[in-house]
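Engineer: Sequence first, then the predicted structure, then my questions.
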Amino acid sequence: MDVLSDAIAVMRTGRPHSAEIRKCAPWGVKAEPFRGAGFHVVLEGTCWLIPAEGAAVALGPGDVVCLPHGCGHALADSPATPLTAVPSASLAEIRPWQDPGDGTPTVLLCGAYTLDQARPHPLFKELPQVIHLPARLGHRSSLHAAVGLLAGEVGRPGHGTEAVVAALLDVLLLYILRAWLDRQGPATGWAATLSDPVVTAALRHIHQAPAEQWTVETLGAKAGLSRAAFSRRFTALVGQPPLSYLTWWRMTLAARLLRDGDQPLQAVALRTGYTSEFAFAKAFKREHGVAPGRYRKSFTPGPGSGPTGSGSGR
């Protein structure tokens, strides 16, 4: 199991979206915060990203910018251009924009991922509001190859485009996070965790077999360390003891299974390490503040309507 892939998958709700946007100067659009992560890639021309906080960022051809926390921001041909408000839903369900103007053109590839920000993976908590990856010749060839494939698919749809775009968007987000992790200085936090073979081995075992009755001793043995040495190392890097992380991961996985599937509660309990449905329900309510059955119902569409409450945006 891949810990980075799991961190994204467990937060995912609904399908990602992407579209090509063509604007001609002067232009400026302002988006409100949204529940997920977004990205912009400059395919042609230049523009400015104007975050809600901090300095404006100049973007050129090939630049990639990611907003992992869905912060409010603006895009414009110049920081001085007046901005037109865009409904926040347009970033979660993005549609093509085009301008008939005759000013300097800019072509962007924009997209959004709907994520459960109410329970982010610890890795996501450490990401900055804005990740800017400038285009540099010979750098991040895999990232830019994915951008090229995605731009081609969005610009020239064909049979199976919907599935291809969804898969490429998953790939793109992983490449963006890889690039951010790779360019960090001395690794700290989860960047250090993913660079530590001992702790990563333990995390992979937890993710691969969450129903296993793990103990600190058995996890330490898998990692090749004594109980005490493993516990100290794991806690220092992950930020919580091994069994606390195990419980957190089980309950996070349970939430995804309840949200996205229709398995009986007993089956969800067994998949997350609980032989008793009662014990599972008690642990789930302690962690999420609501019983598992009620949690599932909050994501179930009513007759003739979309998802309710916290399930909106799927």
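Structural biologist: Nice, thanks for sending it over.
Engineer: Every contact and neighbour count from this point should use C-alpha atoms.
Structural biologist: Will do.
Engineer: mind checking how far the residue located most distally from the centre of the chain is from Ala19?
Structural biologist: Centroid-distance maximum for the chain: Asp102 at 36.5 Å, with CA atoms, centre = their mean. Per CA to CA, to the nearest Å, Asp102 is found 21 Å from Ala19.
Engineer: now do Leu194
Structural biologist: The gap separating Leu194 from Ala19 is 32 Å, by CA to CA.
Engineer: Over to His159?
Structural biologist: Distance check for His159 against Ala19: by CA to CA, it reads 17 Å.
Engineer: Could you do Ala191 as well?
Structural biologist: Relative to Ala19, and taking CA to CA, Ala191 is found at 31 Å.
Engineer: What count of nearby residues applies to Ile50?
Structural biologist: Other residues lying near Ile50 total 21 when counted by other CA atoms under 10 Å.
Engineer: In three-state terms, label it for me.
Structural biologist: The three-state label given to Ile50 by DSSP: H, G, I helix; E, B strand; the rest coil is strand.
Engineer: What ranges does this protein have for its helices?
Structural biologist: Per DSSP state H, the chain carries helices over the ranges 3-9, 89-92, 122-125, 141-155, 161-182, 189-193, 197-208, 216-223, 227-238, 242-260, 265-271, 277-288, 292-297.
Engineer: Apart from its neighbours in sequence, what residue is nearest Leu83?
Structural biologist: Once its chain neighbours are removed from consideration, Leu83 has its nearest residue in Gly28; the separation is 4.5 Å (CA to CA, 6 or more residues apart in numbering).
Engineer: unless I'm mixing things up, that neighbour is touching Val86, no?
Structural biologist: No: with contact taken as CA atoms under 8 Å, Gly28 and Val86 are classed as non-touching, separated by 10.0 Å.
Engineer: Looking at these two, which has the bigger crowd around it?
Structural biologist: Neighbour tally, Gly28 and Val86, criterion other CA under 10 Å: the higher count belongs to Gly28, 23 against 13.
Engineer: How much space separates Ile8 from His40?
Structural biologist: Between Ile8 and His40 the computed distance is 19 Å (CA to CA).
Engineer: also this one, for the comparison:
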Amino acid sequence: MDVLSDAIAAMRTGRPHSSRTVKSAPWGVRFPASDGAGFHVVLQGTAWLLRPGAADPVRLGPGDVVFLAHGYGHGLADAPDTPLQDAELAPDGSWPALPDPGPASGERTLLLCGAYQLSRARAHPLLSELPPFVHIPARVGTYPRLRAAVDLLGAELADPSPGSDSIVPALLDTLLVYLLRTWWIQERPERTGGTGTMSEQKRMEGPGGWAGALRDPAVTAALQAIHREPSRPWTVEELGAEAGLSRAAFARRFTTLVGQPPLAYLTWWRMTTAGRLLREADTPLRAVAERSGYTSEFSFAKAFKREYGMPPGQYRRRVSRTG
């Protein structure tokens, strides 16, 4: 698997959910903070995004997308001064239907909203480095794949047909990848109208950070090697050879862009992989240790406890009770 797909798979739990809602002004809803991530798309009409701690609301027009990577509480309304009604997530983690505060007499807004259930215990930097609110404005000719995924999802929710229960989660997973790819990998227009601060934008677009890592062919080659074979006893020299660089040059570039040395990231990813295996399957501990790059259960258990604060067997029992 590639790095972006691996990062999503490592954090995702449960099934994603979405809803398509028509609102008529005046309307406003306050979404609470959650453990997952979510998005809003304005299909028709306009809406205002109200962010806690931010002085200015953000106007959303037709086709605008907002991605909330960290599950922060926020408001969505037809106007900045419209009173908000509290909303709660359903027990399955889905966004509720937005409460209707009155008769359908005002300007109509068509919204597409979705929620992803994610584990924050081992948040990959690809997600943890995102700003609280990613605003992707609609511009003619930009992000055609993201727009196509939004159109397909909206059409499927508007007119469910046989197979929709399988198609909608798949489209939601596809949309999540396109959202992250749009921010991290693809060429982006200037984002001075987005919801991140200018300092956040400069940090993301500068020489460091995962935006730089995923755009750097040498570092990307090494990351792909690690994710392809996490159990291999990699050395810095071998990873540098994958990157086509000398040991010293590779170590400097990798550390600058990724934020930690190559072998430190390798260990972190091995432990993240081990945690996912323990959560999702009944794989024997010996097999988990081998797939995580350890030749003995003892050395694996010692490393795992150092990362998670408990032995792997106890971790498996705990997550099985709470999962």
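Structural biologist: Now that the structure is in, tell me what you want to look at. Note that the structure is a prediction, hence the values are computed from the model and not measured.
Engineer: Got a TM-score for the two of them?
Structural biologist: The TM-score (TM-score structural alignment, normalised by the length of structure 1) is 0.92; 303 aligned residues with a CA RMSD of 1.6 Å.
Engineer: before we move on, back to that, higher neighbour count, Ile8 and His40 of structure 1?
Structural biologist: His40 (23 against 18).
Engineer: For burial, what's the neighbour tally of the closest residue in space to the more buried one that isn't next to it in sequence?
Structural biologist: What sits nearest to His40 of structure 1 in space, not counting adjacent residues and going by CA to CA, 6+ apart, is Cys110, at 4.5 Å. Taking other CA under 10 Å as the neighbour definition, Cys110 of structure 1 ends up with a count of 23.
Engineer: and the alignment partner in structure 2 of Cys110 of structure 1, what is it in contact with?
Structural biologist: Alignment of Cys110 of structure 1 against structure 2 is given by TM-score structural alignment, with Cys113 as its counterpart. Contacts for Cys113 of structure 2 were tallied using CA atoms under 8 Å, 6 or more residues apart in numbering; they are 18-20, 38-41, 95.
Engineer: In ChimeraX, how would I select the buried members of those residues?
Structural biologist: Per 16 or more other CA atoms under 10 Å, the buried members of those correspond to this ChimeraX selection:
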select :18,19,20,38,39,40,41,95
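Engineer: Now tabulate the contacts of Cys113 of structure 2 in a markdown table and tack on distance to Pro62 of structure 2.
Structural biologist: Compiled in a markdown table, those are given as follows (distance: CA to CA, whole Å):
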| residue | distance to Pro62 of structure 2 |
| --- | --- |
| Ser18 | 18 |
| Ser19 | 17 |
| Arg20 | 14 |
| Gly38 | 18 |
| Phe39 | 15 |
| His40 | 11 |
| Val41 | 8 |
| Trp95 | 20 |
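Engineer: Contact partners for Pro83 of structure 2?
Structural biologist: Taking CA under 8 Å, 6+ apart as the contact definition, Pro83 of structure 2 lies against 27-28.
Engineer: and what of Val168 of structure 2?
Structural biologist: 153, 156-157.
Engineer: Buried ones in stretch 51-63 of structure 2, by neighbour count?
Structural biologist: Buried positions in stretch 51-63 of structure 2, judged by neighbour count with 16+ other CA under 10 Å: 51, 57-63.
Engineer: which one among those gets closest to Asp282 of structure 2?
Structural biologist: Proximity of those to Asp282 of structure 2, judged by CA to CA, is greatest for Arg51, which lies at 41.8 Å.
Engineer: In this structure that closest one contacts Gly71, no?
Structural biologist: No: under the criterion of CA under 8 Å, Arg51 of structure 2 is not in contact with Gly71, lying 11.8 Å apart.
Engineer: Run a quick neighbour tally on Pro311 of structure 2.
Structural biologist: Other residues within reach of Pro311 of structure 2, judged by other CA under 10 Å, total 16.
Engineer: how about it, what's its match in structure 1?
Structural biologist: Aligned by TM-score structural alignment, Pro311 of structure 2 pairs with Ala291 of structure 1.
Engineer: Find the nearest non-adjacent residue to its match, please.
Structural biologist: In space, Ala291 of structure 1 comes closest to Lys285 once its chain neighbours are excluded; the distance is 4.9 Å by CA to CA, 6+ apart.
Engineer: Pretty sure the residue farthest from the centre of structure 1 sits against Cys24.
Structural biologist: Yes: here Asp102 of structure 1 reaches Cys24: they are 6.2 Å apart, a contact under CA under 8 Å.
Engineer: Next one: the residue lying closest to Thr106 of structure 1 once chain neighbours are set aside relative to Ser78 of structure 1, how far apart?
Structural biologist: In this structure, Thr106 of structure 1 finds its nearest non-sequential neighbour in Gly45, 4.5 Å apart by CA to CA, 6+ apart. Here the criterion is CA to CA. By it, Gly45 of structure 1 lies 12 Å from Ser78 of structure 1.
Engineer: for Ala279 of structure 1, same thing?
Structural biologist: From Ala279 of structure 1 across to Ser78 of structure 1, the span is 57 Å (CA to CA).
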